[in-house]
Every structure is written in structure tokens, then in C-alpha cells.
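Novice: Mind folding the following:
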Amino acid sequence: MTRFLPLVDVPLGDLFDALCRIGPVLLRDPPPSLPLPDHSYLLLDNATELDHVTSWLDQGAEKVVLPLSAAKQVIGLIPQERLILLLDAVSVSAVSDKVRTGVSGVLLKTPEIDTDLISSISNFFSNSAIFVFVDSADPPSLVSIRSLLHSSVNLVLPNSQLTLANSSSSQLSIADVFLAPITTDRPDGLFPTIVSTETGHSLGLVYSSFESVKESIITGKGIYQSRKHGLWRKGETSGSTQDVASIRLDCDSDSLEFKVVQHGSGFCHLERQSCFGEAAGLPHLEKTLQSRFESAPEGSYTKRLFDDPALLRSKIMEEADELCRAETRDEVAFEAADLIYFALTKCTAYGVGIADIERSLDKKAKRVTRRAGDAKPQWSTHKAPEAKSTTPSAQLDLDAPIRLRTNNLTDCSEEERAQLLRRPVLKSDEMFEKVKPIVSQVRQRGDAALLELTAKFDKTRLSSTCVFPPYSKESMEISIAVKEAIDRAYANIKKFHAAQIDGSSLKVETMPGVVCSRFSRPIARVGLYIPGGTAILPSTALMLGIPAQVAGCKEIVFATPPRQDGTISPEVMYVAHLVGASAILKAGGAQAVAAMAYGTETVPKVDKIFGPGNQWVTAAKMLVQNDTDALVSIDMPAGPSEVLASVMADHTAKPAFVAADLLSQAEHGVDSQVVLVGINLTSDHLELIENEVDEQARQLSRVEIVRQSVAKSLIVLAGSVEEAIKFSNDYAPEHLILHLENAPDKVRFIDNAGSVFVGPFTPESCGDYASGTNHTLPTNGYARQFSGVNTLSFQKHITSQEITSDGLRELGPVVVTLADCEGLQAHANAVRIRLGSMKV
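Specialist: Predicted structure coming up:
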């Protein structure tokens, strides 16, 4: 953690090297050619343009410190956590709320340590770190420094006031300043010290003193305090010396961490790397490879790899290909281990260690400008062959057939069958971590954050967040054919969903004088997410808007990503008009979900959020429903679309129909998965279906998406209708299409499915658009627990009860007994008092 931040004008010499060992340094307007030390802070007095600031952040600067005039220009355009405001006392009144909430810290420039001023600044910038720079010729006293650091304020001192020697009236020892806040409860005054590698793997526990720490800072060597023998210069006799990479205080300032580069046989006196035993995993592999590089036995495989760069290159490419095609958790771990071994072998040959890789990762993570991240042309449409290839440099083959993988249920073990039921892995934890900052920004900063995120993710700059009725005719201009199609779909969907309304009241007399009731009410405010991105979906607007309208919801808020010109597709606008949407939020992704969950200055808050979306949308929905401050529920954790088609090898299973149904779901996105269950299919029939899939896929405009989703997809061969339906019920598909003889007779055996499509002339597309059923359905196996969206999804049920005095005479003793049993005396008294009044 940062407590002491030295301000450096000239980053040269022993003093600078020592300062870098004990934490970040603050560099003032460094030259563009300067390689930045790790965790550098930059004071950019002369920053005038955004590109100047982002350039330094992209080079690895931890944070930038900007004066107020420059900060105003970049707030909202660079991450809040990377920006510190340079401020003097007289400028505090000029700080707006946008500036106050747009920075993560404040560097206060003051002629002296003024505790009242510092306290006032801390209160004003309540969520920011406070740095104090005392702009005077002489440094503050160590007593003042200790008091300041103990109050969680960070101290900035210019390098001119710092020295490697002992402290004086004009200069302070950097060791004295660094150790000013440290405390210990040990009678000998020593500090527990954890020694670890640069990658954070523990080597051992030792003790330090002021003297040992000071010498380590100055020399850059591992020096500690032996409780028996005084100063312990590690390796002085054994040769196992240490170069110190960093020295840190812990959060309570009562212990230290030394990260070191260990030389020789190791840290432990038993000549092991660690006092806690031999290293394992990556540290062990790194140590072994370094040893092999220095003295690998002739004929060993590792030496062969070091001596033959072409072989090593081929093995890296081969293992990368096998990792890409791994399907199970164990396979992924196995193939990843192989790839890491060969990759680390190349790193070792070039003198690159794991610590160097981690530094590179950290530097990449600090970039604020990003490339699109698309694959290079030779990899962008890669489709792995069915059989594993040992060819190290396999190139793209656009002529390779687009095929599903085939499995036979009859020959499957239980473990293999379980693997067939697994969906493509959705990394929920990773998605939550990515989504949390977005949701937090919208929650805290409202419309300002929403507009910034829309510019960032939807690539359009808007002046307003929402469109409100009445909607202009120009915004709803669509062709007559599309209008008529939407009107017909609207009529069918509304007719089916209107029939689902629960308008009745249930009334039951459970015993004489005790009447219980239940009645329905619409959810007052609903938010409907209409995906955009790779497809415009007015059909989803119909499927969500109509049941909300039929249920009687008072506020219906659409959210959909805007087009690049900032408008909403006219088809969605027209549907919004039909269903009476009260607002249309021009935003997509997690930011749209957050805006509806919490509300902003212009976006209405809703009570329940509906609609499918990608992993970002799904993660955001699940995140906000668990936040009690949001007080919002969701329809279901709907993720990427999928289909499970059961196919029987007879005249009803037309290959062209089956292939078309599979591809209609595969084109949704690269995360989609399609599964074909074939019942006693002949090899010829199966080949006809696979040929149709390949031929039809190549005619699609979204063929590259289909290539990737089909690669994740399956053909599962079953020996009977019963075996196929059992597999289907275990899989719990979003859509289930029955290409079966006497298909209507099989529906009664279906227990788990979002929606069922019966017979050869019932394509899933009809349910997606216009037959009348809803297409917002549970995915990823959630059909076991969830229904698809329906009218009742937009209603809630309230119960009531009415009890007469006679009824209470009968029921009351039962309640009193149960309340007393649970120890809830007040509950029992509420009945006893009433029963007592009846006896008077």
C-alpha cells in the first residue's frame, strides 16, 4: 500500500534505485523516452491533451496526477482509479461534483501540514486517497510524518529532501520515512518479515530491524536481523544471496514483505528453495528448466528443445491447437499444462522468467486504449478438424466441412454421457468481475456514466439516454410488408397471451369463520431488454412487450443498443408504439441493465427486468437481483440460445428440414450450442443431414458465427425413442423440435423443455416470430426449474385472510400453541388478547 510517495525530478542514481525498492515513485513530467519503473505515478503539470495522458497510462503508469484544468478535460474518458487531482487549498471551491467523483485521489499542495485543512479535504473527497505535498524548503519532522501516516494520509516528499545517509535538518533518510508508521508488540522491537519470490511464492519467515531494513534499501541485498547473531546478510557464507525486488509494509504497518530474486541453492538452510518445502507447480518447472538450460544432459528431451528452435516452435503450435480442441475440464487442464511447459521452455531460452511474464501482464492490464482484439486473418475462421492432427502449423481450411461431433448413447459410459449433457463453459465468476465496475459506475454516476459507456461499447455519442412517447412517425418508418408482418405477429401473440391472464380471485374457507383469498396484480414497472449487437430483434420486443401490455403494467421501459447514428431501429420503435412503451433506453449490455435496476436522472427505475442477452447482460441481471439496494427481480438467467432436435430415421425426418432447424439456432452467436439426437439413423441418412448442414451453412451471411457454434455442437445417436426422450429431458433444451413419426403422441413424455415444436411443418422460427407462443425461454438447462416468459411473469399474487370471532375461537388456540412452541410470545399474545376480550 502507498504511504510514502517520493517526488522525483531526475530518475537516476542510487537514491532513485533505492526509492523504487520501497514503493511507487512520483515522476514529474518525465521525458517520453523514459522506461517507467513498476507502479510509477506521474505528475503531468504540462498535460494539455487526452492523447498525452493515455499514452503514459498505456506505457504502464499506475496513476497520473493532473492539475484541475487538465483533469476536467479527461474525467470520464480515462478510468477513475487511474486519476489523481493536483490541488492547492485555494482551488477547492472550484471543484465540481463531476471532478470530485471522477478521481480516485487528491494530491494537496500546501506550505505546511495543516491537520484541519487535510481533514476538510478528506471529508470533501470522501472516497478518494489523500496525498499531502508540503511545499517548503525544509522537510517536515519525523514526528509530524508519523502522525500523518497513522491518519491514513499519504505523504509526498521531493527527492531533494531525501537521502541514503542518516537524517538531518535538511534531508531525511528514506529508511526513516519508510519505517515511520511501523509498529511492533515484540519486546525486542523486531518486525516479522515474509520473504517471497517475485511471483509471490513464500520462501520463509524472518525478522527485521530498523538497521537491517535500512541496509537492504540502500544495498538492494537481502539483509535481516537474527535474534541471536545480529545483522544477517543472507548468503554471506553460503553464497545463496538475494537481490531485493521490493520491500512493503502490510496494511497494519506491523510486518514487512521482501520480494527477492534468490540465488544459489535456495533460501532454506536445508538447501531447498523454501523453508516450507520444495517448490511445486510453475516455480518448480521454472527452476528445473533454468537448471536444464545451464547443464542439460546430452540426449535429454529438454536439451533437444533448447538446441532445436524449429522443433520447439512446432511443439508450441501443436499444443496450442490441442488446447483449442479440448472439450472437458480434465482435457483442458492436461493440454494447457503441455502448452505452458513448451512456452516456458522458450521463455527460459531467452532469459525470460515467470516474473517477467507477470510484469508484462500487469503492464497490458494498465492500458486504457485497446485494440479490437480480433484474430489475425490466418486464425480468424479456424475450424479444428474432427481428428487430432499432429501437424504443427495447421492453417485455415475454409473448405473443411462444417460438421457436428457424433456420439452414440448406447456405447457411452455414465461419465461420457454426463459430458454430452454439459453446455459450453460460461465463466460466471470472470463475467461478474467484468460487469461489477460497469454496474457500479451507472449506479453511482447515473446518466453521465451511461452516456460514457454507450460511447465506449456501442460506439455512438448521445446527448440523451431515453426516447419518450409520443414517438415520431419518422422514427417508425418501415416497409409495408414488415409492418403487416409485425401486425399479424402482434395479433397472434396478444391473443395467446391474453388467454393466460389470471383475473380471477381465489377464495377458500379453510375452516368455519376463516376465509383465505388470493388475487393477482400487475407488476407496476418492468424493464425489457431487447438485444442488438449481431442481430436486430423486433421479435423480442413483441415477445416481452405484449405480455407486459396484456398484464396491465403501468410502466414499460425498453432498453436496446442504439445504432451508430444514435437512433433505434424503426422496427423496434414501431413495436414500442404498439405495446405502449413508456420509455426507450438507448443503451445495451450491463450498463442498460444497471440503469433500469437503479434508475438514473432520466431512466425510470423498474421492478423486474426481462429479456435475453449475451454473457454481459446475463451476469448483470444476476448481479442486480442479488443487490438489496436495487430491489429488482429478473425473469430468468437466460443466456445464449440453443436447440435440441430429436430426429427419427424415417420419412418424417427430412434432412433439409433438420439441418435448417439446427442452423436457425447456431446462427444466434458463437456461444450457441445445437444438439441433434438421432434415433436409429442409418449412416446414409446421417450423412444426408450432415451434408445439408454444410451446404446450407455456406449460403448464410453469418457463416463464420455458424462455423464456431457448430464446432461446439453434437450429434447424439440413440437406440430408441425412449432413450432419446430420456436424454432430452436430462438436457432440458430451450427448444425441442420433434421430427418424429406420430410426434403429437410423444409430447406427453416431455418433462423439461422451454418450448416444443411438434412435427415436420413446425419450424422453431414460427415460435420465434409469430405463432403466438413466447420465444424468451430458459437456456443452459434452466428449463428444469424455469418456465419461459408468459403473461403470469408480469403479474404477482397477493393473499389475504379474513377471520370472524367464531373463527378465531377455533383457530386461535392452534396459533397460540405453535407460537409458544417457537418461543414467540408476542405472536401468541396477539391472539390471547383477542380471545380474552371475547370472554368479557
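
Novice: drop to CA atoms for contacts and neighbour counts, all remaining ones
Specialist: Fine.

Novice: What is the three-state secondary structure of Ser520?
Specialist: Secondary structure for Ser520, judged by DSSP: H, G, I helix; E, B strand; the rest coil, is strand.

Novice: Wait, a helix at Ser701?
Specialist: No - secondary structure of Ser701 (three-state DSSP): coil, not part of a helix.

Novice: Next one: it from Ala659, what distance?
Specialist: Plainly put, Ser701 is 16 Å away from Ala659 if you go by CA to CA, to the nearest Å.

Novice: Where do the helices of the stretch 651-800 of the chain begin and end?
Specialist: Here the stretch 651-800 of the chain has its helices, by DSSP state H, counting those that start in this stretch, at 655-666, 683-698, 703-711, 721-731, 743-746, 764-769.

Novice: next one: the helix or strand where Val106 lies to chain centre, how far?
Specialist: Using DSSP states H and E, Val106 falls within strand 105-110. For strand 105-110, the separation from the chain centroid amounts to 33 Å (computed by CA atoms, centre = their mean, to the nearest Å).

Novice: what's the answer for stretch 717-725, then?
Specialist: Chain-centre distance of stretch 717-725: 39 Å, with CA atoms, centre = their mean.

Novice: Ok, which of the helices of the stretch 651-800 of the chain comes nearest Leu305?
Specialist: Set against Leu305 and scored by CA to CA, the helices of the stretch 651-800 of the chain come closest in helix 703-711, at 32.7 Å.

Novice: circling back: compare Ser701 and Ala659 (neighbour count), which wins?
Specialist: More crowded of Ser701 and Ala659, by other CA atoms under 10 Å: Ala659, with 22 against 10.

Novice: Roughly how far does the more buried one sit from Phe727?
Specialist: Separation of Ala659 from Phe727 (CA to CA) stands at 20 Å.

Novice: Repeat that for Ser246.
Specialist: With distances taken as CA to CA, Ser246 is found 57 Å from Phe727.

Novice: what's around Glu642, how many residues?
Specialist: With other CA under 10 Å as criterion, Glu642 counts 27.

Novice: for comparison, sequence B:
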Amino acid sequence: MSVFLPLLDGQVDEAFLAVLQRIGPVITPVLGSYHVSGDVSRYILLDHNTSLNLDEIIQTLDQGAEKVIVPLAWAKEVVGVLPASRVLLLLDVNNVSAVSETVRDGVSGVLIKTPALDTDFIASISRFFKGQDIHVFPVDSGAPLSPAKVRELRQAGAIPVIPSSQLTLSEGTVGQINIADAFTAPLVSDRPDGLYPTVVTEDGRSLGLVYSSVASVRESILTGNGVYQSRKHGLWRKGETSGAIQDIRSIKVDCDLDSIEFDVVQHGVGFCHLNRASCFGHQKGLPLLERTLQSRLASAPEGSYTKRLFNDSALLRAKIMEEADELCRAETKEDVAFEAADLIYFALTKCAAAGVSIADIERSLDQKAKKITRRPGNAKPQWASAETSSSKANSSAPAPASAPKPNPDAPIRMRTHVLSDCTPAERAKLLKRPVLNSDAMITQVRPIVDAVRTGGDTALMKLVAQFDRCTVLKDTPILRAPFPELSDPELDPEVRKAIDVAYANVRAFHAAQADSTTLKVETMPGVVCSRFARPIARVGLYVPGGTAILPSTALMLGIPAQVAGCKEIVLATPPRADGSISPEVMYCAKLVGASAILRAGGAQAVAALAYGTETVPKVDKIFGPGNQWVTAAKMLVQNDTDALVSIDMPAGPSEVLVIADETCNPAFVASDLLSQAEHGVDSQVVLVSVNLPESTISQIEAEVDAQARALPRVDIMRESIPKSIIVKTTSVQEAFAFSNDYAPEHLILHLQDAPSTVSLVQNAGSVFVGPYSPESCGDYASGTNHTLPTNGYARQFSGVNTQSFQKHITSQEITVDGLKNVGPVVATLADCEGLGAHANAVRIRLRSMQ
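Specialist: Model prediction:
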């Protein structure tokens, strides 16, 4: 709070203005020829002679003025238009009674021009304005206010306005009052020594509690240096011997005029005599981070990560963009706090490198807060463009706004973490995937699913036109077998041969998995229990078709369905613009014996399979990977008892974890990482290094960058790779412990004697053992299935296999002797549970045997 407000009524020099600024805002007449820098806190006085219109007043406030002081005649124009906190009302003693309650409530206080200083009159004004600031400007008085009069006004609750022509830095000047005398005049102390408790702060953070005297305050105001009153040694000029001097930014008094706050810029080792920033202990939070970064900027060792950030502007830019994206994706309170902390760290690193302090940021925030006019706040086009995320591929369903495209010249790099240095919270973060909240996605897909459920083919084809961008489906979305033969121009002969080989290998492996025998166990004499498998009658196979054509998925889902003996196999895949299906997928559909092809993608395809339509057969179980829309729709329909449909597993974006030791080939490792990173921008790849030297890690990073740039889907990898991580471990056991917690979809072992380490695997979708077992082989043709659990679900789920398409039925056959053996046990347990009918069903038979 200010003791008094200076009114600039003449030209003042910079030194004089600096002194005035230390004790609060200054009042500047808008028509005055007074240059006041943008850093000076100022009120703008508008009087009846001012010709500014409302737009110009708003512009003045936008440019940083704290408040405008307007005549009562202008009240109708500004009250309700400008924030009350930014307006003072200019009154004289004759028009005070003309102020309405509406006008009073639309301003933050008044400035009253009065020829006489009547404290009773001021008290009545204060009562009407309900505690708002009352500024009193004595006019028509040649003599300046005396310190005693300043004291009287302040104790009456008014803030005096003193023209700058009546203020001086000197002593005993006739017709003027010393600035320091005016400031200290109303101060009161309840201490025997007459000192004032003084809180010293820097940027709003407390440095310590000291004491001030009239003499020390006077010197601080006039010199701009921190000067206090030692109770033992007299005036204490802070830093005079230690060098830890202070520059005064502002001096304020509290509402009772009995304590003071000094806001300072502290130099040297800190405020405390223990060479700490604060007497209340060490800094924490943002001040500590700022101090650390400033120290690292000056003396960070070569090779340290912070030094690397300061020296590599492209890396720092990429990290800021990466962390901003992760913050946007965070959902829970804990995740938002965690990601915001990461973003603030990198943002402050950028600031430190540019010489920008937290105080500079706060001043900028304060300046922005002063603006009356506001931009619409819409995102710029490059930040608002929508992009559909994918796992194995995208559907055409709508997607959240994406992050801006990365700089193509920036290195394509992963983030590196040393596992032993991570806190439990940081380790838990490394295990998390960059995916959206499933509940939020289910909310978004529900209208799509409901539309198909209630609207059938008509709704489905509208959604195909909207999301799959195919407008030619007029009669039916279904193609029924037999499908037409494909000619060589439609299907490359080499592709056909490759599909045939893959089909044979996958079928051989999956045929061996079929459960075709009946399990029989005689649990006690005369009691035989059996278990036998039967195919699921009707299955729906979702084959993505967004960013890539995936005939391999048609094989991986269709072959086990075919081997299991499913009677109806409905394959769903997004159509091309002309309503046709890619010849590769069509050929696979023929090979696996699909009975129908649903020409639809996304949540609309899942809904049609789950509920059926006039032409689409309802299925009993839905299989297949997809983006977040497909996954959310699968989770939604499996929980709807009206659908009576199950799903294979919750599937999310593709992922791979590679464990590598010093025997690895860096080029092989990089290629394995990229093979999953290209699936979609939300894919995640993880390299777990086992005692890898920095030179080898650098080689892998260089290979990732070089190989990615040579690949056709480099734009996707520019986004997915920076979200992925390198985790440094010191032993094979530590590496597998992290991998098992992560539970990757694909696990690749680039290890010495890799086969011997497979026994350490507890959680993984599929394992690729040794340097010549790339994940790509499992995706296409080695024989294993590539539809695997993601998002850590490998802890609970298996990948798709032949038994996924079978259900198991149990039976029991009990003879007369068998019932004599087991019957009494059953009756006793039924009685225990109070189920008499159960017990009766046994006893009635036992009695018939007597």
C-alpha cells in the first residue's frame, strides 16, 4: 500500500522518477509532456479537457497503465465497460453527492480534489465507498503538505496526492516536502525502540525479517540500496562488507502503517549470513530450479545433459515441444503435475540461456494481465490441425488436435534415462504409454456406436461416407463370398507368392495349437470329468487400413479362425474411395475362407459387427488391432449385454522394447526400433541398454536418425521417436526387471547368448531372440501371430492364437457308484449354503438306490 501518490505536474529527471517509483505508482496527466518509461507503475489522470475516447483509454490501459482516473461525467461511458479495479473516479467536493451506487460499485476508489482537508468529510466519503481507496488532492493551496498533515490523512484512511513540484530529495527546501519525510511521516511502531518490523522479499518470496528506522527507510528510499536498522550496531547497509548488496524495487507499508515490505533484487551469495538465499532455509521449487540453471549455464561440465541443452538449441526446442505434447495428453492430477514440471524445466532452461529470469516472466504476465482487450484465443493453424492417430493403422474417425510438425532438420532422437537414478515416481512414468484416457475415448465413440445400433445400414453407410470418405456405397456395405478372382495387374505376382508363403507358415504354427482332443479325468471312482473345444461360430476380424494396407493382419486373424473351424468369418476393413477393397486384403480374405467383407472402418465397423444390421451378420467375438477409436468401441460393446459380444483384448498403439548389451549391432538395434516407430505418431519404442558404453549408444542414436531419414514414413517417426526412451541399466537382471514391469507388445533380445535369457521373460506379447530375429518376421511370415497385447496388457493377456477362436466346454458323467461316492459330499455342501433343492436333487437319487 502506498503512503502517498506523486502527481507529475512538471518535467522530472530519471533519478527523481526512480525514487518516486520505489514508493508506489505515480499519477501522470494524459496531456502532460512527461516522458514516463513503460516500467513505471502509473495512474493516468483524465480531466474534462481531455479529448481521448473510450478506445484510446482502453489502449492506454493495454499499454500498461495501472488505472485511469476519470471525471464523474465520463462514468456512464466506462462503468461496466472497464474493470472496476482499473478505474478511479475524479471528484470534487461539490459533486460527491451525485455518485450513484452503480457508479460507486463500478470503480475501485476516488480521487477527490478539495481546497480544505476536512477529516470528518473524508471519513464520510470512506463510509459511502465501502473501504475503497480514497485519494485526496489538496488544491488552491500554495504551501505543500506537512509531514504532520500526511500523517493525519493516512490515519484517517486517505492517501494524499502530492504534486511532484512540491517534492524534493533535499532537506529544508522552502515550499517543498522531502520524499522520505512524507513517506515515513505516518509510520507507527508499538515497540519500545520505535523500530518497524520489515519483511524483505524478492519476487514475492521471503528472504528474511529485519527492522527499519526512519533513518534507514529514508536512506533506502533516496539511495535505492537496502538499508536497515541493526538493534545492536545502528544503520546496517546490507552488503557493505559482504558484497551481497540489494537494489530496492519497491517499499510498501501494510494496512496498519506499522510494518514495511522491501521488495529487492538480491546480489551476491544471498540474504542470510549463512550464505543462503533466505533466512528461512534453502530455496525450493521454481527459485531453486532457476538458481540451479543459472549456475549450470555458467559452469556445467562438458558432456552433462544440461550443458548439452544449452549448446544444442534444436534439442532444447524438440524437448519443449515433446513435453508440451505430453502435458496435453496427461489426464490425471498426478500426471498433469508431473508433465507440467518437465515442461517448466525445459522452458526455464530456454529462459536461462536467453538471460530471462522468473521475475522477467512475472513482469510479462503482469503486463498481459493489464490488457483490457483480448485476442480471440484461437490456436494458430499449424497448432490446430487435426490428425488421426494410429496403431497398426488409422481409421478415418475424428481425432484430437495434434501437436505441430517437428522441425525436419532437428535430430531424430529418443530421451535417455539412467534407471538407477530414477525415483519410484520417475520409474513409474517410464512405464507409462503416451495414450489417451479410455473413458474419454469411449464417451466420444458412444454416439457412433449408438447410431449404428439403432440406425442399421442407413446410419452405417452415412458414417462410412463421413469417416472412411467413401460415398459410393448405396445398397449394402457387405461383400459376400465367393469373391471375384484377382488378375495379375490387380495383385503383383511377387506379392501373391509372398502371401502364399506367409499363409503356409502361419497356418502350420496355428494348426499345431488347435485343441482337438478331449481331456478326461476320473476324479474319483465313477466320476469322469471332461473338457473339449468347440469353435466360436461367428467372428469379426478388424483389419486396419488407414496409414498402411495390412494384408498381414488379415492372415494373422483369419488363419487361426479358419484352423479353429469358425463357421462365419466376417472381415471388416475401410474401403477405398471407389468402394473397393485393396487386392492384397481381398486375396487374404479368399485364402482364409472369409464368408463376408464389411466395407467399413473405425468405431462404425465395430458397432456393425457387434449388433448386426440388415445386411451385416452379428458376430460373437471381435478381433483385431486398431487406433484409439477402434479400441474404445471394442471396450464399449463388450460391456453392453445387448451386444452379447466379446473381444480379443484391449489393443493400443504399437510398441517394442529392445534389450541390448555390448555385443549388439547398432544398425540392427536402430532398425528394430524404427520398425515399430513407423506405425503411428503414438507408437512407443524403448531401448534398454545393459552396460552399453556411451559410444555405442551414440552409434545407435546416429543410426536411428540416419535410417529414419531414408525411410518413407519419416514424418511419423519424427513424432514417435522423440516420445520414446532409452533406459540405461547395469545388469541383465535389472534390464529384465524393467521389461517385465513394462510388459511390451514386442520384446527383442540383442544379448550375448540370448536364448539362455528367455527364461527371464515374465511379461511380453512375443519375444524375438538374437540379432537375426527382427520383429518384422513375426509381423509377416515366421508363423507367430502379430496381434498382441499392448499398453502393458501382456501382464494379463496372450496374443491372438488358435485357442482364441475356440471356447472350451466341460462335461461330467457319473455312474451309480460314482453318485454314491460324491453325492453325500454334494448334499452336505448344499445344506451348508442353504440350497435345499440342490441337496434334494442328489438325495432323491440316493434314496432310489436303496
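
Novice: if we can go back for a sec, among the helices of the stretch 651-800 of structure 1, which comes closest to Ala375 of structure 1?
Specialist: Of those, the one closest to Ala375 of structure 1 (CA to CA) turns out to be helix 703-711, at 12.9 Å.

Novice: Rebuild the helices of the stretch 651-800 of structure 1 as CSV, extending it with distance to Gly239 of structure 1.
Specialist: Output for those, formatted as CSV (distance: least, CA to CA, whole Å):
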stretch, distance to Gly239 of structure 1
helix 655-666, 63
helix 683-698, 66
helix 703-711, 55
helix 721-731, 62
helix 743-746, 79
helix 764-769, 73
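
Novice: For Tyr301 of structure 1, which of those is the nearest?
Specialist: Closest approach to Tyr301 of structure 1 among the helices of the stretch 651-800 of structure 1 (CA to CA): helix 703-711, 34.3 Å.

Novice: whereabouts in structure 2 does the closest one align?
Specialist: Aligning helix 703-711 of structure 1 against structure 2 (TM-score structural alignment) gives residues 714-722.

Novice: I'd like the distance from the matching stretch to the chain centre, please.
Specialist: Distance, stretch centre to chain centre, for stretch 714-722 of structure 2: 19 Å (CA atoms, centre = their mean).

Novice: which residues touch it?
Specialist: 318-319, 322, 405-406, 408, 412-415, 674, 677-685, 708 (CA atoms under 8 Å, 6 or more residues apart in numbering).

Novice: Which stretches in the stretch 701-850 of structure 2 count as strands?
Specialist: With DSSP state E, counting those that start in this stretch, the ranges of strands along the stretch 701-850 of structure 2 come out as 725-729, 746-750, 766-769, 806-814.

Novice: so what does the longest one touch, helix or strand wise?
Specialist: Under the contact criterion of 3 or more CA pairs under 8 Å, 6 or more residues apart in numbering; DSSP states H and E, the helices and strands touching strand 806-814 of structure 2 comprise strand 527-535.

Novice: Pull out the buried residues from the strand it packs on.
Specialist: Neighbour-count burial for strand 527-535 of structure 2, counted by 16 or more other CA atoms under 10 Å, picks out Val527, Val528, Phe532, Ala533, Arg534, Pro535.

Novice: And for stretch 246-255 of structure 2?
Specialist: Buried residues in stretch 246-255 of structure 2, counting neighbours by 16+ other CA under 10 Å, are found at Gln246, Asp247, Ile248, Arg249, Ser250, Ile251, Lys252, Val253.

Novice: Kindly report the same for stretch 428-439 of structure 1.
Specialist: Using 16+ other CA under 10 Å as the test for burial, stretch 428-439 of structure 1 gives Met431, Phe432, Val435, Lys436, Ile438, Val439.

Novice: equivalent range in structure 2 for that stretch?
Specialist: The aligned range for stretch 428-439 of structure 1 is 438-449, by TM-score structural alignment.

Novice: average offset between the matching stretch and structure 1?
Specialist: Its matched residues in structure 1 lie on average 0.7 Å from stretch 438-449 of structure 2 after superposition (mean CA distance after the TM-score superposition for structure 1).

Novice: need the strands for the stretch 501-650 of structure 1, in chain order.
Specialist: Counting by DSSP E, counting those that start in this stretch, one finds strands in the stretch 501-650 of structure 1 at the ranges 506-511, 514-522, 525-529, 555-560, 583-586, 608-610, 633-634, 642-648.

Novice: Tell me the gap between stretch 487-505 of structure 2 and the middle of its chain.
Specialist: Taking CA atoms, centre = their mean, the mean C-alpha location of stretch 487-505 of structure 2 is offset from the chain mean by 45 Å.

Novice: ok, residues contacting it?
Specialist: The contact list for stretch 487-505 of structure 2 (CA under 8 Å, 6+ apart) reads Leu555, Ile559, Pro583, Glu584, Cys588, Tyr780, Ala781, Ser782, Gly783.

Novice: any idea which of those is closest to Ser654 of structure 2?
Specialist: Tyr780 (15.0 Å).

Novice: Does that closest one touch Ser552 like I think?
Specialist: Yes - checked against CA atoms under 8 Å, the pair Tyr780 of structure 2 and Ser552 is within contact range at 5.8 Å.
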